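>>> Okay, sequence plus prediction incoming.
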Amino acid sequence: MLEFIPFTQADVTSLVSPRAGETKIGQCVHLANHEHSLDTILAIAKAHGAQFAILGVGEDIGPRANLGRGGATDAFTTSMRQWLNLQSNRFLSGAECLILGQVHTEDLQLQSTEASVESLRQAVERLDERVIRIVTAIMAAGLEPILIGGGHNNAYGLLMATYAHYQRQVAAVNLDPHSDFRLLEGRHSGNGFSYAASHGALGSYHVLGLHELKNSEANLQQLTEFGGTWHSLQQIWVRREMTLTQALHEIADKLNSTSLPVGLELDVDAIAKMPSSASTAAGIPLLDAAHYVSYIARNCPCAYLHLAEAAPSCHEVGMEAGLKEVGQSISELIYAYVQGRRQYLG
């Protein structure tokens, strides 16, 4: 069975609206060819100048396995509708990016529609295996993965693939009100980092924007015992004990001191009013989230970007508004990363 669904010219044609006198990013990106193997697609894109491979994961198995809401299935397509219609110009041509496609999840989604929690967690384990194989291939080809959509459970696959590729542990930073360092009770969206730590992949972990009352004491204790650290939402945005700039400077210094590849994680739950499986009014501005992505991408040896948990159907006004907000927001975050990494790499 093909483990990913290629994103082809037909997909671009269905999403991009050409305009005379303009060139859209979608007219410049590298695309997958369904007749080629994954390794061949990646090698061709790399040979023609691609630096980043954008991959979607349309699933909500992980959040539901964590007893949360579903809906994190549509982020990739709606993001590409926005991203590919942005202008190709002096700031970004689009030729830096391969739009690879999506991890195949339909079989897992169908099997888990009315599944028990135990079955959902088993399905997450199967998804982990697919994410690991595809991300490993992307890294082996010399491209940086940008993974969009699905639950934060997919952090585990990214971390394990990075660990295998670099043959070193990974230093992860995560903008998230939750630490996702919960008990090893079966795989779900709340324990991707604790599972990666237990399997030796996670060497250092910092949470930015951790909400002081949305993490259990047992969770915080387990994170502390591992050596994980955090700056809380309340420290920076409520009590104003330090600025975001000061926090980011501290985080970058810590990440760089480890000499480890960096996993750059962002749960869109952190962004105020963002439609997600756990959306919140007490979140941070989108522009602060984009600044976080840009700063870490510009100043640290990032291995990947992960944008998790966007769920357009969870928008308080409805699906149409959710599609628009998720698409525009994730497009800004992709651009912040790509531009930041290009500056870092020179």
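Structure received. Residues are numbered from 1 along each chain as shown.
>>> going forward, measure contacts and count neighbours with C-alpha atoms only.
OK.
>>> Output the longest strand belonging to this structure.
In the chain, with assignment by DSSP state E, the single longest strand is strand 202-210.
>>> count of residues packed around Ile271?
A count of neighbours around Ile271, defined by other Cα atoms under 10 Å, yields 26.
>>> Could you pull up the contacting residues of it?
Listed by Cα atoms under 8 Å, 6 or more residues apart in numbering, the contact set of Ile271 reads Ser279, Thr280, Gly283, Ile284, Pro285, Leu286, Ala289.
>>> got another, please set it beside the one above:
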Amino acid sequence: MENIVRFTENSLLKYTAERSGEIKYGERIQVLPPGITIEEGLAATDAEFVLLGIPEDVGVRANYGRPGTATAWEGALKSIVNLQHNKFFKAGRLLILGCVDTAEALQQAEGLDPNEKADRKKLSALVEQLDKEVSHIITLIVRAKKTPIIIGGGHNNAYGNIKGTALAKGRPVNAVNFDAHTDFRLLEGRHSGNGFSYAYEEGFLRKYFIFGLHENYCGKGVMETIKKTEGRVKYNTYEQIAVTREKGFTAEMHNALEFINDERYGVELDLDAIVNVASSAMTPSGFSAERARQFVYFFGKQKNAAYLHICEGAPSLDNAANSHLTGKLIAYLVTDFMKAKTSLVNNAAITDESAKNSAKY
């Protein structure tokens, strides 16, 4: 049974601001036609990328965080459909599937207090239900040989992304996470801080690299747990790269890639790692938006990159004059990833053609 609010042609008309002399993404982006199943639509489309939203903050609430991440999806949509369709990227390569229907979960989560044991248990149960829905739809997308691009929502959804990809591939996958936090916390009931530890414990996550961890927010217990993973979880810190500069940003991307590139891997990006971006754990000290874009492009350019997940954005926590900026940043990251994957395909085609020509002589 589908639990997806499908994006339609009418949705495109609603969000796209058409302008004479221009062609917007919303005029070329694909959607599923009515009257067919998601599986049928994914099999029929020639789009390479499938955009999925998870507008929820249940996992953040369960992790004692500030709610607001449910608002990032709509802001991102408004920005994405109004990008310029031009020679740099053809918008028809993207299909907007829609979003997971989270209305009931959000309604049930409203008013629950995570400091109350019974309420926290209810919040965790809601996250577990979302896990099932997310992993199911990601499995369908990956089995259709499409690349999912997921916009959250809290980082709890990393679990569903990893599980869904692993199920579709029939084997565990790896992940690289641009994040101020490990999200590898105790198995204490599901929330936004333990998606990776649950995926690891259940055998869906093989190797995990945390990129840019903030030293001030590394819990002793979590670091001891990482020590026990026998080298399957590695990290660097923001301070090593940006403060003491004992490590270089580009060199560390290559180190992380060498660690995870033996299997298909997910590219995870938590917006709370970027300085002054409205998020559930907004930071005054972090990487720049340009660094985040470089990260997404670098890891997206590799053959084994299986999906992109952008999470924890909370435009409702920004002031009204700037609330559109989170969606605009997400749109940049989404297009950087798609351009990177497209570049990979084009380079492979050029290599194949060169090999054919060489064989003639």
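Okay, I see it. Small disclaimer: the values here were computed from a predicted structure and weren't measured.
>>> Please state their TM-score.
Scored by TM-score structural alignment, normalised by the length of structure 1, the superposition of the two chains gives a TM-score of 0.95; 338 aligned residues with a Cα RMSD of 1.1 Å.
>>> Going along the chain, name the strands of structure 2.
Assigned by DSSP E, structure 2 shows strands spanning 4-6, 49-54, 94-100, 147-152, 173-178, 205-213, 233-237, 265-270, 305-311.
>>> tell me what the third one is packed against?
If you count contacts as 3 or more Cα pairs under 8 Å, 6 or more residues apart in numbering; DSSP states H and E, strand 94-100 of structure 2 packs onto strand 4-6, strand 49-54.
>>> in the first one, what's buried?
Buried residues in strand 4-6 of structure 2, counted by 16 or more other Cα atoms under 10 Å: Ile4, Arg6.
>>> Mean per-residue distance, it versus structure 1.
Average distance, strand 4-6 of structure 2 versus aligned residues of structure 1 after superposition (mean Cα distance after the TM-score superposition for structure 1): 0.4 Å.
>>> And that strand, what does it pack against?
strand 94-100.
>>> Which residue ranges of the stretch 1-150 of structure 1 form helices?
For the stretch 1-150 of structure 1, the helices defined by DSSP state H, counting those that start in this stretch cover 9-15, 38-47, 61-65, 75-83, 106-111, 117-140.
>>> what's the most buried one of those?
Most buried of the helices of the stretch 1-150 of structure 1, by mean neighbour count (mean count of other Cα atoms under 10 Å): helix 61-65, with a mean of 29.
>>> Structure 2: matching residues for that one?
Residues 58-62 of structure 2 are where helix 61-65 of structure 1 lands when matched by TM-score structural alignment.
>>> mean distance, that stretch to its aligned residues in structure 1?
Mean for stretch 58-62 of structure 2 is 0.3 Å (mean Cα distance after the TM-score superposition for structure 1).
>>> burial measure for Leu323 of structure 1, as a count.
Around Leu323 of structure 1 there are 25 residues (other Cα under 10 Å).
>>> quick check, it in a strand?
No. Counting by DSSP: H, G, I helix; E, B strand; the rest coil, Leu323 of structure 1 falls outside a strand, being helix.
>>> so it touches Cys314, yeah?
No. The criterion here is Cα atoms under 8 Å, and Leu323 of structure 1 misses it with Cys314 at 9.8 Å.
>>> Sounds good, over and out.
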